[in-house]
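Asker: here is my input, please return the structure:
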Amino acid sequence: MNSAARPRTAGLLGLASALALIFLPVPSAHATGKTAPAKAPAETVKLRKIGIIGSGKVGGSLARLWVKAGYEVMLSSRHPEQLKPLAQQLGRKARTGTPREAAAYGDAVLIAVPYGALPQIGRDYAKELAGKIVLETGNPYPQRDGPMAEEARRKGTGETSKALLPGVKLVRAFNAISAVDLNSQAGREGPLAAVPLASDDTHALKAAAELVKAAGFEPVIVGGLERAKDFDVGTSVYTRVLTAEELRKQLGIPD
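Answerer: Modelled structure (predicted):
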């Protein structure tokens, strides 16, 4: 990480420290044998249903992991009938629908689409997504997504996605891990693989942390959406499989 970016941590350490005390493990099929470092809070985030917009490699992998952990999911695409085999494979806790239906269905919504599709999603489903916790995983690639991707890289995906998805409780999540590692590293033995998170909303961070744990990974709060650029494409931690301790060290975040 560029040393010039480190001063930005100062205003966010309080947020990260406070959140570290309120994360709870959630029921998961992944037994790690590790004692959770967090203490049980008086308040938990109750999520049962997750709408998934974009059910490809990342969305489909997370659907499998969350169903195993006991969540209900709605897989969606522009052609939901093509997702029926996957839903049948996942069992009674999985169903299919259109992106609009998935946006309305979820207590939280995962958006896992090419970054260039994000502006249209923000426009088309603004009503259904309003006020919801949204985990957004996309990464801008100019060769695929065009000029908007170049601007997103300059500005940072946290601030860009915030502008493209107004009115939601946005969390940048699962963008810095490959689909292959989502499947191979989930619930591994020893220290879990870390997933960095960034959001301006404390409640959304709590919910996202639960979902990360349910998928078999360790959440690491990097800070507000401004700091999402620290795990964007091209950074030292992008698509690297790191423990929480290693990730914090790379990004200059204290334990």
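
Asker: going by C-alpha atoms from here, please, whenever you check contacts or count neighbours.
Answerer: Fine.

Asker: the strands in the stretch 151-255 of the chain, which residues?
Answerer: Taking DSSP state E, counting those that start in this stretch as the criterion, the stretch 151-255 of the chain carries its strands at 169-172, 194-199, 218-223.

Asker: got the buried residues for stretch 89-102?
Answerer: Residues of stretch 89-102 classed as buried by neighbour count (16 or more other C-alpha atoms under 10 Å): 90, 93-102.

Asker: restricted to helices, list the residues you listed.
Answerer: 90, 99-102 (DSSP state H).

Asker: want to throw those residues into a markdown table with distance to residue 162?
Answerer: A markdown table is the format used below for these (distance: C-alpha to C-alpha, whole Å):
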| residue | distance to residue 162 |
| --- | --- |
| 90 | 32 |
| 99 | 19 |
| 100 | 19 |
| 101 | 22 |
| 102 | 20 |
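
Asker: sequence B follows; please return its structure for comparison with A:
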Amino acid sequence: MQVGIVGSGRIGGTVGKLWVRAGHSILFSSRHPEQLAGLVVAIGNNARVGTIPEAAQFGDVILLSVPWTGVEEALAAAVLLDGKILIDTTNQFTSNGLEQLPDGMSASECNARRARGARLVKAYNTLTAGFQAESAGCSGPERVVMPYAGEDADAKRIVAGLITDSGFEPFDVGGWTQAHFIEPPRRPRAFYGEEWNLDTARALLSQLTGRNKLKE
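Answerer: Got it, this is the predicted structure:
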């Protein structure tokens, strides 16, 4: 599969490397693509560098991995996102802490509204780049869950396959109503910032969805 990466820093660079190892073709991009030459040389075949618009045009799937404050600019630069699957790795951190979103709205839904026409799936946002690089490819009970959320079932199916290819166990937490389960802040018995295997993730989601129903 061809994947365009918009924002090739820690998360974008790490996930892109994992996908190249799995045989996918990756175009890494940023506001300064000339600074990415070393990354591509280190990765080797199936990796190339381009501009953000080139990444958006190249990819069947686009990975958005920029700071929260740069999301609007990156989406505007990408342009060609209509109908494309957009994997959103961002978290709502600003220089003043977490951005306050409208009551009940997850950061995932906020970005889905900003990226109108794209088929957004939230993923790769719960664990640091360093941990993802170290834990990818574990097997059996040690295999690490990568939770994801979205409203488009077909897009989620494709993203789940890419998660598997990157060495993690895909775990669907639901749609936008449940997406905040995998978003910051870090808190006890949550997904953000925590390493879970599949059995633990299933038990945790059952607890969280049960609490949600009690609040309704």
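
Asker: from the buried residues of stretch 89-102 of the first structure, which is closest to residue 54 of the first structure?
Answerer: Nearest to residue 54 of the first structure, judged by C-alpha to C-alpha, of those is residue 99 at 7.8 Å.

Asker: if we can go back for a sec, residue 140 of the first structure: which of the strands of the stretch 151-255 of the first structure is closest?
Answerer: Residue 140 of the first structure lies closest to strand 169-172 among the strands of the stretch 151-255 of the first structure, at 13.0 Å (C-alpha to C-alpha).

Asker: once aligned to the second structure, how far is the closest one on average?
Answerer: Aligned to the second structure and superposed, strand 169-172 of the first structure gives a mean residue distance of 0.4 Å (mean C-alpha distance after the TM-score superposition for the first structure).

Asker: before we move on, back to that, show me which of the ones in helices among the buried residues of stretch 89-102 of the first structure is closest to residue 127 of the first structure.
Answerer: Looking across these and measuring by C-alpha to C-alpha, the closest to residue 127 of the first structure is residue 100, at 9.4 Å.

Asker: counterpart of that closest one over in the second structure?
Answerer: For residue 100 of the first structure, the aligned position in the second structure is occupied by residue 53, per TM-score structural alignment.

Asker: check contacts around that match.
Answerer: Applying C-alpha atoms under 8 Å, 6 or more residues apart in numbering, we find residue 53 of the second structure in contact with 77-80.

Asker: can you add secondary structure and distance to residue 155 of the second structure and give these back as CSV?
Answerer: Below are the contacts of residue 53 of the second structure laid out as CSV (DSSP: H, G, I helix; E, B strand; the rest coil; distance: C-alpha to C-alpha, whole Å):
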residue, secondary structure, distance to residue 155 of the second structure
77, helix, 22
78, helix, 19
79, coil, 19
80, coil, 17
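
Asker: including neighbour count and distance to residue 137 of the second structure, could the residues you listed go into JSON lines?
Answerer: What follows is those, written out as JSON lines (neighbours: other C-alpha atoms under 10 Å; distance: C-alpha to C-alpha, whole Å):
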{"residue": "77", "neighbour count": "16", "distance to residue 137 of the second structure": "33"}
{"residue": "78", "neighbour count": "19", "distance to residue 137 of the second structure": "31"}
{"residue": "79", "neighbour count": "14", "distance to residue 137 of the second structure": "34"}
{"residue": "80", "neighbour count": "19", "distance to residue 137 of the second structure": "33"}
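
Asker: now the residues you listed in CSV, with distance to residue 177 of the second structure?
Answerer: Shown next, in CSV, are these (distance: C-alpha to C-alpha, whole Å):
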residue, distance to residue 177 of the second structure
77, 28
78, 27
79, 27
80, 27
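
Asker: one step back: biggest separation within the ones in helices among the buried residues of stretch 89-102 of the first structure, which pair?
Answerer: Across these (C-alpha to C-alpha), the longest gap, 21.4 Å, separates 90 and 100.

Asker: measure residue 135 of the second structure to residue 149 of the second structure for me?
Answerer: 21 Å (C-alpha to C-alpha, to the nearest Å).

Asker: over to residue 110 of the second structure?
Answerer: 13 Å.

Asker: residue 232 of the first structure reaches residue 174, doesn't it?
Answerer: No - if you go by C-alpha atoms under 8 Å, residue 232 of the first structure and residue 174 don't touch, sitting 10.8 Å apart.

Asker: looking at those two, which one has more neighbours?
Answerer: Neighbours per residue (other C-alpha atoms under 10 Å) separate residue 232 of the first structure from residue 174, with residue 174 holding more: 26 against 23.

Asker: pick out whichever of residue 110 and residue 149 of the second structure has more residues nearby.
Answerer: residue 149 (28 against 14).

Asker: equivalent range in the first structure for stretch 161-176 of the second structure?
Answerer: The aligned range for stretch 161-176 of the second structure is 210-225, by TM-score structural alignment.

Asker: burial count for residue 167 of the second structure?
Answerer: Residue 167 of the second structure, neighbours per other C-alpha under 10 Å, totals 23.
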